[in-house]
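Q: Next comes the sequence, and after it the predicted model I'd like to discuss.
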Amino acid sequence: MMLDDFMTRAVLAGIGTGLAAAPAGCFVVWRRMAYFGDATAHAAILGVALSLALSLPVFAGALGVALAMAVTVTLLTGRGQAGDTLLGVMAHSALAFGLVGVSFLTDVRIDVMAYLFGDILAVSRGDLAVIWGGAALVLGLVGWRWSALLTATLSPDLARAAGIDPRQEQMILTLVLAVVVAVAIKVVGALLITALLIVPAAAARPFARTPEAMAGLAAVLAMGSAWAGLRASYALDTPAGPTIVCVLALCFAVASAVSGASRRA
């Protein structure tokens, strides 16, 4: 069957992850939340350690801890600590505790590098179901709250005047980011998830006239880069996750050059 081909599963996993990450990444770029995404992604390693220790699905552990981290940071920001300081402390602390926790799992064989940098070539049918189910959940949540999320991103005061609670929209976006992190950890790993979130959106931004166009173009770039990165990884015998991010970085460089040249013309 087609899904018995590991490269087919890898391509489908990359496309599904890119589809989930692109709309969430647009809000990360608009709200300047890159470090927030980083903290959530790093916390996923602690979730992996807990899920393995408790014999739970890795997706459940990564999602639970990433969501807990995101909610905690959201609630604590502005209460005596600068936002970037709090994010830095919590991100690296969670990553360190996760790596230490994994070292205690002597009865479980685990490749830490696979969770740090991804192991898309080892994606199973079950992983595909989780990735595409997560992508459907992300797209459903973002589509349902699109207008409210945009309004709250543009101006919290305008959102309140329109009867929208900005903190509620922040929590919904937090849930979306946690799902993306849990979905993407198998594909690009905890250390590269933020790149998958922000680089396609940043590359699409100069060419989009509307928020919807930016999200759509970011999705195309993310999915295309996943496919091209896997092809390049196979041809060059390089790590798949980092190679996908390298392709994304090249897309951003080209987009920046084209955008700069058109502004000078």
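A: Okay, I see it.
Q: CA atoms for contacts and neighbours, from now on please.
A: OK.
Q: Name the single longest helix found in this structure.
A: Ranked by number of residues, the top helix in the chain under DSSP state H is helix 125-154.
Q: Any buried residues in it, and which?
A: 127-128, 130-135, 137-139, 142, 146, 148-153 (16 or more other C-alpha atoms under 10 Å).
Q: Give me the helices and strands touching it, please.
A: In terms of contacts (3 or more C-alpha pairs under 8 Å, 6 or more residues apart in numbering; DSSP states H and E), helix 125-154 is packed against helix 6-30, helix 156-161, helix 166-184.
Q: take the one below as the second:
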Amino acid sequence: MLDDFFLRALLAGVGVALIAGPLGCFIVWRRLAYFGDTMAHSALLGIALAALLDLNLILGVFVVAVGVALALTLLSRSEIVPTDSLLGILSHSTLALGLVLIAFMTWLRVDLTGLLFGDILAVSRLDLALIYGGGLAVIAALIAIWRPLLAGTVNLELAAAEGLAPERARLIFMLLMAAVIATAMKVVGILLITALLIIPAAAARRFAATPESMAVIAAGLGALAALLGLFGSLQFDTPSGPSIVVAALAVFLFSLTATRFRRTAPATDPG
């Protein structure tokens, strides 16, 4: 018989994976892995500012992640600094700023290990309601912008010419990314969120024939990784968040051997 806290952890891991999988497909298609890392690293700055201003932590993470995404979009358009350099600057500077601010707040007790690598075993019923309620909203919004976002991934100019408003879809996608990062932070931690977004989606490419099927398979593989990682963590007494990522890596490595299921690239890679 499983304990209540472990059942909550299982539900939380599966819930986050189901949300992250479809979003991760666009990260893979658009080659935005480092962009996702930058938004995730900014979460620590959001936590620090939320604690300093006495705000809700999830709200603080969401606001800062959105701010970083918008700043990156504006700065990349100016072409003052190459985009990859901007990503590196924002990624590491926001993480460092968050750590420094937390160090200055001597009255604040923060479990940095839990923030960086997750504390899924401490998930509460309220957290579960937030994960599944917010997850439904994120998936509904993603379905609503799926066509313009996919078209913009294939050809931005053509999508704009067809009146699909791909830039607006991209902005909404950034907001969804920020929401998922804020929600998933407690499950796998700031440093591992991007892995849960990318690895299941990368593995799903081997098995999917269409972009839509890839999104569904990525969600399923992410949920499988969450289950395997948590039971592995229970069995071998290893950290839960990293164990989920290791399980996702195992799923990805298995997908590399599944050559008979391989599809042609255009079917699952709109970009």
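A: Yes, it's here. All of these numbers come straight from a predicted model, not from anything done at the bench.
Q: related to what we said a few turns ago, closest one to A213 of the first structure among the helices and strands packed on helix 125-154 of the first structure?
A: helix 6-30 (10.4 Å; C-alpha to C-alpha).
Q: Need the helices and strands packed on helix 125-154 of the first structure in TSV (columns: mean neighbour count).
A: Below are these laid out as TSV (neighbours: other C-alpha atoms under 10 Å):
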stretch	mean neighbour count
helix 6-30	25
helix 156-161	14
helix 166-184	24
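Q: Out of those, which gets nearest to V102 of the first structure?
A: helix 166-184 (17.2 Å).
Q: in the superposition, what's the average offset of the closest one relative to the second structure?
A: Compared with the second structure after fitting, helix 166-184 of the first structure has a mean deviation of 1.0 Å; criterion: mean C-alpha distance after the TM-score superposition for the first structure.
Q: Quick one: name whatever helix or strand follows that helix.
A: helix 193-204 (DSSP states H and E).
Q: outside of that following helix, which residues touch it?
A: 18, 21-22, 24-26, 28-29, 34, 37-38, 41, 181, 184-185, 214-215, 217-219, 221-222, 245, 248-249, 251-253, 255-256 (C-alpha atoms under 8 Å, 6 or more residues apart in numbering).
Q: related to what we said a few turns ago, out of the helices and strands packed on helix 125-154 of the first structure, flag the one nearest F59 of the first structure.
A: Going by C-alpha to C-alpha, the one of these nearest F59 of the first structure is helix 166-184, 5.6 Å.
Q: between the closest one and helix 125-154, how many degrees?
A: 150 degrees (axes from the mean of the first three to the mean of the last three C-alpha atoms, to 10 degrees).
Q: Counting by contacts, list what helix 166-184 of the first structure packs against.
A: Judged by 3+ C-alpha pairs under 8 Å, 6+ apart, helix 166-184 of the first structure is in contact with helix 6-30, helix 34-53, helix 58-76, helix 125-154, helix 156-161.
Q: 6 Å - rerun?
A: helix 58-76, helix 125-154 (3 or more C-alpha pairs under 6 Å, 6 or more residues apart in numbering; DSSP states H and E).
Q: angle of the last one against helix 58-76?
A: Counting by the same axes, to 10 degrees, helix 125-154 of the first structure points 20 degrees away from the direction of helix 58-76.
Q: Helix 125-154 of the first structure corresponds to what range in the second structure?
A: Aligned using TM-score structural alignment, helix 125-154 of the first structure spans residues 125-154 in the second structure.
Q: Following superposition onto the first structure, what is the mean distance for the matching stretch?
A: Stretch 125-154 of the second structure sits 1.2 Å off on average (mean C-alpha distance after the TM-score superposition for the first structure).
Q: still on that earlier bit, can you put the helices and strands packed on helix 166-184 of the first structure in TSV and add distance to A13 of the first structure?
A: Converted to TSV, these look like this (distance: least, C-alpha to C-alpha, whole Å):
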stretch	distance to A13 of the first structure
helix 58-76	14
helix 125-154	6
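Q: so which of those helices comes closest to F97 of the first structure?
A: Set against F97 of the first structure and scored by C-alpha to C-alpha, those come closest in helix 58-76, at 12.0 Å.
Q: who does the following helix or strand past the closest one touch, helix- and strand-wise?
A: Of the helices and strands lying after helix 58-76 of the first structure in sequence (DSSP H and E), the nearest is helix 83-103. Counting contacts by 3+ C-alpha pairs under 6 Å, 6+ apart, helix 83-103 of the first structure packs against helix 34-53.
Q: Just the angle for the helix it packs on relative to helix 83-103, thanks.
A: Using the same axes, to 10 degrees: helix 34-53 of the first structure against helix 83-103 is 20 degrees.
Q: what about R31 of the first structure, neighbour count?
A: Using other C-alpha atoms under 10 Å, R31 of the first structure has 12 other residues around it.
Q: Roughly how far does it sit from I45 of the first structure?
A: 25 Å (C-alpha to C-alpha, to the nearest Å).
Q: one step back: quick one, which of the helices and strands packed on helix 166-184 of the first structure gets closest to V102 of the first structure.
A: Closest to V102 of the first structure of those, according to C-alpha to C-alpha: helix 58-76, at 12.6 Å.
Q: For that closest one, buried residues please.
A: Buried residues in helix 58-76 of the first structure (16+ other C-alpha under 10 Å): 58-71, 73-74.
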